[in-house]
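*Asks:* This is a predicted model, with the sequence first.
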Amino acid sequence: MSSFQQVHSIDSCSQGSLDDAEKGIYDSTLESVAPPPFVYTSQRREAQLSRLQSPTSPVHEGITPCTSVPELSLPQPIKLNTSHIEVVEEPVKKPVTIKAKISRWILFELWFNVYRRFFTFVVLLNLVGIILAALGRFKYAENHLGALVLGNLLCAILMRNELFVRFLYLLAIYGLRDWAPLRIKLAATSVLQHLGGVHSGCALSGAAWLIYKIVDIIRYRAVQHPAVIASGIVTNVFIIISVLSAFPWVRNTYHNVFEKHHRFIGWLGLAMTWVFVIMSNTYDIKLGQWRTDTHSLLSAQELWFAVFMTVFVLIPWVTLREVSVEVEIPSPKVAILRFERGMQQGLLGRISRTSIMEYHAFGIISEGRKATHHYMICGVQGDFTKNLVVHPPKTVWTRQLKFAGVGHASAMYKRGIRICTGTGIGAALSTCIQSPDWFLIWIGSDQERTFGPTITGLIKKHIEPERMILWDSKKRGGRPDSVQLLKDTWKSFGAEVIFITSNMQGNDEMMQGCRAAGLHAFGTLWDF
């Protein structure tokens, strides 16, 4: 593995003393420790005191050493009866941190973000359509229920497709960068970041329309073929299971369960969709027989929705490859993976030890598209990342088509700030390496020891000292006031936008502070 070998000789003191910053825990600032009480309890200490209190000492002159405050003192030391004196340990007083009060309106705005607005709009729009269809006032739905089902599901697939999302970012960056005012750029970035709201809303709405369609078929089961009804019910079950498995409490608590059901049951649902579309469009309910001509099938809207759904599902998997990887382990909490070829900034990649199971996404660090390598920082948080450290792989599976994170939109802006904590540097560093107009703020604990020479070397090589703040909470005795740090950097650097990569607590604090201060910021997004 040449010079990029695994580092196994780790300082023993670092094994158990890694700060919570690496874990993404937003710890508090350093606590000041009060000095112990100045109580003399031995004859030896009394002798030392008597020697110190000479006639020419500052105490004898009525002055406490190192201060100008007068203090009453005796000209001769007296014997102290110390038998009854007890040493009392004073409790450590924590510094009082006064946080700025955030208005309820700001908290509501951050909660009801564009993701939730998209989700609410899409679901309500489809709900109105279902109600109108049930009342007989939606003529299109009477003849094209299947198209409404598959149209929603196709839209849901597109919002999570690497190629389509990269295309949207391309349009926004090259279409808005040179002429658009800041307000439009911010709106476009917000839309791109929250496309997941459209994905969730369309998936749920598609399932709702599918239920409505099956109910409609069952109502007229006397003239419908049993095979059509059966295929519709099976399709419905698969789609509903796939949608329910993606609910936040399932996805966050049982990630592997979510992945298996959402992916594999979703694929089965897609296969059954083909069966249902073909059967429902080739059976003539008026004549009560199957049609053999292909014209009616090819002219059906449902067929072409199914075609595009299949194409966009397959595109990312066509680029799946098993690639060589070199692993550096600078500390027990982090694995640095190195891959061949360079990348654009703001991209993320999914990797797995198997071809179709347990994919995990990480930010990509690269010096540019013409670079020879790119890197991923994998912080130990679960079984998958733990095994990267304990049993470093020589190859991993990955899709060569990478997907764009919100950091990819940084190319639209003239100047900006990229702030991150701990392993968030993996998603942030490329932007500041590849663009001299971005300022890096990295908050962590003992970064050089924790993340190793490769990452710190890239920072020192490509980012000037005046364009970065590396806050080592271990050396500086705690974390900074990140909001104040952002305010100061915003003014001095002349930034027009801030991108944040942090854990939930740190992200919320910075987003609230930036919104209250009128700073344009985009934080880490957790799907809801």
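*Replies:* That came through fine. Please read all numbers here as calculations on a predicted model, not as lab measurements.
*Asks:* Only C-alpha atoms from now on, for both contacts and neighbour counts.
*Replies:* Will do.
*Asks:* And stretch 510-528, what's buried?
*Replies:* Residues 510-515, 519-525 are the ones in stretch 510-528 that count as buried (16 or more other C-alpha atoms under 10 Å).
*Asks:* In helices, which of these appear?
*Replies:* Counting by DSSP state H, the part of the buried residues of stretch 510-528 found in helices is 510, 511, 512, 513, 514, 515.
*Asks:* Could you count how many residues lie near the nearest residue to the last one once chain neighbours are set aside?
*Replies:* Pointing back at residue 515 there. Distance criterion C-alpha to C-alpha, 6 or more residues apart in numbering; nearest residue to residue 515, sequence neighbours excluded, is residue 106 at 7.1 Å. Other residues near residue 106 come to 15 when the count uses other C-alpha atoms under 10 Å.
*Asks:* Could you name the helices and strands sitting against the strand or helix carrying residue 106?
*Replies:* Assessed by DSSP states H and E, residue 106 sits inside helix 104-111. If you count contacts as 3 or more C-alpha pairs under 8 Å, 6 or more residues apart in numbering; DSSP states H and E, helix 104-111 packs onto helix 504-517.
*Asks:* A further structure is provided below for comparison with the first:
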Amino acid sequence: MENVMESPPIRFSSCRGISFEIKPHGDPFAIPKSAKEDEPNFRPLSISYWNMLQRSFSKASSSSHFCDLDLDIHDPSYYVVDEELVDVVVTDRKLPRKSKKPSRLSVILLDQGLFTVYKMLFMFCFALNVVGLVLAATGHFPCARNRAALFSIANIFFLTLCRSEALLRAVFWAAVKILGRSWVPIRIKTAATSLLQSLGGIHSGCGVSSVAWLIYSLVLTLNDWPHTSFEIVAVASAILSFISFSCLAAFPVLRHLYHNVFERIHRFAGWAALGLLWAFVILTTSHDSKTASYNFQDGIALKLVKSQEFWFTVAITVLIILPWLTVRKVAVNLSSPSDHASIVRFAGGVKPGILGRISPSPLSEWHAFGIISDGKTEHMMLCGAVGDFTKSLVSKPPSHLWVRGVHFAGLPYLVNMYDRVLLVATGSGICVFLSFLLQPCRADVRVLWVAKGIEHNFGQEIKDMATRYPKEKMIIHDTASMGRPNVSKMSVEAAKKWGVEVVIVTSNPEGSRDVVNACKGVGIPAFGPVWDS
């Protein structure tokens, strides 16, 4: 199918509700202007490549963090690319150069800044391990040289620890209890917030470091081949393959474009590596290098108990199994106020700032959403219909869903650490903040919510939850009737007006970035979701 675009700015919107615009400049995801464009017989080129990229974006998992302002698809200046289209034909002949709106991918990966806390934590962990490797290789760290595999296992333990939702829930709770006092300096609170929301940097840094240590261990083992075991080398090589495969799948570009694939690789490759790790620990403990044989009987249990590798592996296993022990299938009450959103209800009250995960198939995919609750008898999730799973909640509402019994704490939970906070939300991003309006919390909360067709898209119930909050503490901007605002400017003005300590925003990547940068530009601490938060 060939369609020639008109002259107004052209924006491509994926089925996730995220906008992508073709730009005539050096962006790596832009379609370059052809030199033959001015020739008399020039015809726009049918670009199936763009569709493949578009489909890749559509496969990315939706997140409660990314909540966009809805596009007006009836505006002729926008062109919505449906995921079922086979070919899209574009010409950038008349695209205005001043319209340079970055894609969601470039915002996430290329526009987060060089010295973010996440990247600094990654570099710190990786650099610390590199120093240890260099010292071990040069003979100045004999413990690491003799037990390189132990250092690899220790890194796997710490990366698993940083992703334990039960442990992180306790850490966030402790941070709020200890630092959530008026006399604690705001700089300490904001530093703690930056650290806690960027723990993924430690996770990824330890993951890459574990690969480096395992490679070093294999090199040393192969250099001592006459005294080693083929089985140990084979198992260690398999572990290295699985961990390396997981690291490659987690590379930001691949993870963003193929999130569901990344999630499954990370899960199943991790489980396979854990099973092989147990085999590795048992083999190395029972192997006698002098006789090049195995002894699985005489004192093997005592040797395992005395082995540090054994206890690290036990801890890793417990951390991985623990969340799965809470997984259960529950009945849900699901309603759809419109074709754009659904509300999923569960029994039991939940505290403000908590998020939960639901799944139609627990082994394949999990989706995180903010939880709305008055803290009494029930809680619910507002799910914007922007992906395959969330759209199915509207078109084919299920009677049961899989849930994890342990809800996890994220950036919104840290609202309780401050005295006065401005919460900025766009679209369905309001869901993670509504609990602060429905039940008492430590912070004096002020809210700015920008969305399109609030009652039509989100229903009367959600609108009532927001409008019942004191008007002097709430700004609601409906773009359907009030037009598109400058959310960054509104956020700065509201923060100054209310004299807040910090601004927390939940929007799409570009929107979050703009609000955070605008607030920081005038000296107001601000936080939004970070990549891999």
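*Replies:* Cool, the structure landed. On a predicted model such as this, the values are computed, not experimentally measured, just so you know.
*Asks:* okay if I get the ones in helices among the buried residues of stretch 510-528 of the first structure as JSON lines plus distance to residue 158 of the first structure?
*Replies:* Listed next are these as JSON lines, based on distance: C-alpha to C-alpha, whole Å:
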{"residue": "510", "distance to residue 158 of the first structure": "31"}
{"residue": "511", "distance to residue 158 of the first structure": "29"}
{"residue": "512", "distance to residue 158 of the first structure": "31"}
{"residue": "513", "distance to residue 158 of the first structure": "34"}
{"residue": "514", "distance to residue 158 of the first structure": "32"}
{"residue": "515", "distance to residue 158 of the first structure": "31"}
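*Asks:* pretty sure the residue nearest to residue 515 of the first structure contacts residue 514?
*Replies:* No: when contacts are counted by C-alpha atoms under 8 Å, residue 106 of the first structure is not listed as touching residue 514 (10.3 Å).
*Asks:* which residue lines up with residue 174 of the first structure in the second structure?
*Replies:* With TM-score structural alignment as the criterion, the equivalent of residue 174 of the first structure in the second structure is residue 177.
*Asks:* Work out for me the element that match sits within.
*Replies:* Residue-wise, residue 177 of the second structure maps onto helix 165-179 under DSSP H and E.
*Asks:* What residues sit buried inside the helix or strand just after that helix?
*Replies:* Per DSSP H and E, helix 165-179 of the second structure leads on to helix 186-196 as the next helix or strand towards the C-terminus. For helix 186-196 of the second structure, burial by neighbour count (16+ other C-alpha under 10 Å) applies to 186, 189, 190, 192, 193, 194, 196.
*Asks:* any idea how far residue 151 of the first structure is from the aligned partner of the last one in the first structure?
*Replies:* Matched across to the first structure, residue 196 of the second structure falls on residue 192, judged by TM-score structural alignment. From residue 192 of the first structure over to residue 151 of the first structure the distance is 20 Å, taken as C-alpha to C-alpha, to the nearest Å.
*Asks:* can you check residue 358 of the first structure too?
*Replies:* For residue 358 of the first structure, the distance to residue 151 of the first structure - C-alpha to C-alpha - is 29 Å.
*Asks:* Neighbour count: those two, which is higher?
*Replies:* Neighbours were counted for residue 358 of the first structure and for residue 151 using other C-alpha under 10 Å; residue 151 has more, 22 against 15.
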